[in-house]
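**Q** Sequence plus the predicted model coming up.
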Amino acid sequence: MARSPLLEGLIEALRCLPGVGPKSAQRMAYHLLERHRDDALRLSEALRAAVERIGHCERCRTLSETELCAVCADTRRDAGLLCVVENPSHLQVMEQATHFKGVYHVLMGRLSPLDGIGPEELGLDRLERRLGEGELRELILAISPTVEGEVTAHYIGEMARAHGVRVTRLAQGVPMGGELEYLDSGTLTHAFESRREY
């Protein structure tokens, strides 16, 4: 039995979400159309409003409805501490889980030449200007330890050091409550080599 072109279009549109394959998209589409049409309309209206009205903060590049996000507009934040994160969700995690009172630069990705993501796409020209302003004391790299993340961190670290800014990196290794026997050798090796005074 052939499905309607509208239903096919909805299923295909839902597949743009991360982790949603054909089966999941089909389940979502049927769920919304069978019994939850009001929710589907509310979802579409919220999505349209967000796409039309949410842009990027002029200073840190996170998602924002205003020219400056709440963090950048807060004059009580320490402008001498800059934390570099990959995306707005990482900024949100940092805000919720830590007591960090500095400011951010949001990359919106990692360096990946094969995918066409270079320094320009990550806003590194803006970061370079911030480094050149002379206000930064420390740049904290909060970038995932993937191959692309390591390359990105190295690139940004070199930029910051060229401006005489101290560069630090989030500690990596054994998670809180983790059992050593369940760690992979790379994580354990890194944790061992990065040990500190106790």
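**A** Yep, that arrived.

**Q** C-alpha only now, for contacts and for neighbours.
**A** Fine.

**Q** Check the spacing between the spatially most central residue of the chain and residue 63 real quick.
**A** Central residue of the chain (Cα atoms, centre = their mean): residue 87, 1.7 Å from the mean position. Going from residue 87 to residue 63 by Cα to Cα, to the nearest Å gives 9 Å.

**Q** repeat for residue 17
**A** Using Cα to Cα, one gets 18 Å for the distance from residue 17 to residue 63.

**Q** okay, the two: which has more neighbours?
**A** Neighbour comparison, residue 17 and residue 63: the larger count goes to residue 63, with 19 against 9 (by other Cα atoms under 10 Å).

**Q** check contacts around the more buried one.
**A** The neighbourhood of residue 63, defined by Cα atoms under 8 Å, 6 or more residues apart in numbering, consists of 54-57, 69, 88.

**Q** ok, and here's another one to check against it:
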Amino acid sequence: MYEGIVQDLIDELGRLPGVGPKGAQRIAFHLLQADPVDVRRLADVLVEVKARVKFCSVCFNVSEADLCRICADPRRDQTVLCVVEEYKDVVAIERTREFRGRYHVLGGAISPIEGIGPEQLHIRELMTRLADSQLTEVILATDPNLEGEATATYLTRMLKPLEIRVTRLASGLPVGGDLEYADEVTLGRAFAGRRSAE
């Protein structure tokens, strides 16, 4: 335990996701030893990002304008919509350069244990968006965990009456992985989603 403001800094850093007590302590001491100009620049960026960044009024991705760059891009395919849990998922999919459609960010996944139901997510906005568009396919790209599966199942039921093609991302073994290290669910999905050899 440190005293005063140093401990306050460690405590605040420890509240960040993925930062444990030791990591928070390392970051705090790095900041204490850093040049004051660098620390001021970091502080300014933190304040500025909170002031300027908001969520896209259409898809709920992060943006500095009313529309994010993807929604504002007329070259994107408006007939395909990829539904993701978080805005960081958009970045992951964009890095693949495989998807040219649009997105809808739910803002999380259904998790009764954490008290998150459909009403806490952007599902109502998704349904409104689907009613007012020329979409032919909705890709459900939720995480392959219990909450993601529950969310995908819920959305599939909601979308069925709309007669829009609903697909799910394939899941299975990672490239370069070993079968012996795969869990049962992943290996089972790899068998269920197998395709013909080329």
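**A** That came through, no problem. These figures come from a predicted structure and were not determined experimentally.

**Q** thinking again about what came up before, wait, isn't the residue nearest to the centre of structure 1 in contact with residue 107?
**A** Yes. In this structure residue 87 of structure 1 lies within contact range of residue 107 using Cα atoms under 8 Å: 6.0 Å.

**Q** Which stretches in structure 2 count as helices?
**A** 4-14, 21-33, 36-52, 87-96, 123-131, 146-159, 184-192 (DSSP state H).

**Q** winner for burial among the ones you listed?
**A** Burial of those is given as mean neighbour count (mean count of other Cα atoms under 10 Å); helix 146-159 ranks first at a mean of 17.

**Q** Now find how far off-centre that helix is within its chain.
**A** Distance of helix 146-159 of structure 2 from its chain centroid, counting by Cα atoms, centre = their mean, to the nearest Å, is 16 Å.

**Q** what's the mean distance for it versus structure 1?
**A** Following superposition, helix 146-159 of structure 2 is found to deviate from structure 1 by 0.8 Å on average (mean Cα distance after the TM-score superposition for structure 1).

**Q** which residues make contact with that helix from outside it?
**A** 85, 109-111, 140, 142-143, 166.

**Q** how much space between residue 123 of structure 1 and residue 185 of structure 1?
**A** Separation of residue 123 of structure 1 from residue 185 of structure 1 (Cα to Cα): 34 Å.

**Q** Report how many residues lie close to the closest residue to the residue nearest to the centre of structure 1 other than its chain neighbours.
**A** Once flanking residues are discounted, residue 87 of structure 1 sits nearest to residue 108: 4.7 Å by Cα to Cα, 6 or more residues apart in numbering. Neighbour count for residue 108 of structure 1, taken as other Cα under 10 Å: 18.

**Q** isn't residue 108 of structure 1 right up against residue 90?
**A** No. Residue 108 of structure 1 lies out of contact with residue 90 (Cα under 8 Å); the separation is 10.0 Å.

**Q** returning to what we had before: rebuild the helices of structure 2 as a markdown table, extending it with distance to residue 171 of structure 2.
**A** Below are the helices of structure 2 laid out as a markdown table (distance: least, Cα to Cα, whole Å):
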| stretch | distance to residue 171 of structure 2 |
| --- | --- |
| helix 4-14 | 33 |
| helix 21-33 | 32 |
| helix 36-52 | 35 |
| helix 87-96 | 14 |
| helix 123-131 | 24 |
| helix 146-159 | 12 |
| helix 184-192 | 6 |
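
**Q** Residue 106 of structure 1 contacts residue 87, correct?
**A** Yes. Proximity of residue 106 of structure 1 to residue 87 meets the contact threshold set by Cα under 8 Å, at 5.5 Å.

**Q** Overlap in contacts, these two.
**A** residue 62.

**Q** any idea how far the residue nearest to residue 87 of structure 1 lies from residue 48 of structure 1?
**A** Residue 108 of structure 1 is 21 Å from residue 48 of structure 1, by Cα to Cα.

**Q** swap in residue 112 of structure 1?
**A** 30 Å.

**Q** same thing with residue 133 of structure 1?
**A** 38 Å.

**Q** Could you do residue 157 of structure 1 as well?
**A** 38 Å.

**Q** now do residue 64 of structure 1
**A** Distance from residue 64 of structure 1 to residue 48 of structure 1, by Cα to Cα: 15 Å.

**Q** Please apply the same query to residue 105 of structure 1.
**A** 26 Å.

**Q** and what of residue 26 of structure 1?
**A** Counting by Cα to Cα, the separation of residue 26 of structure 1 from residue 48 of structure 1 is 21 Å.

**Q** again, but for residue 29 of structure 1
**A** Residue 29 of structure 1 is 18 Å from residue 48 of structure 1, by Cα to Cα.
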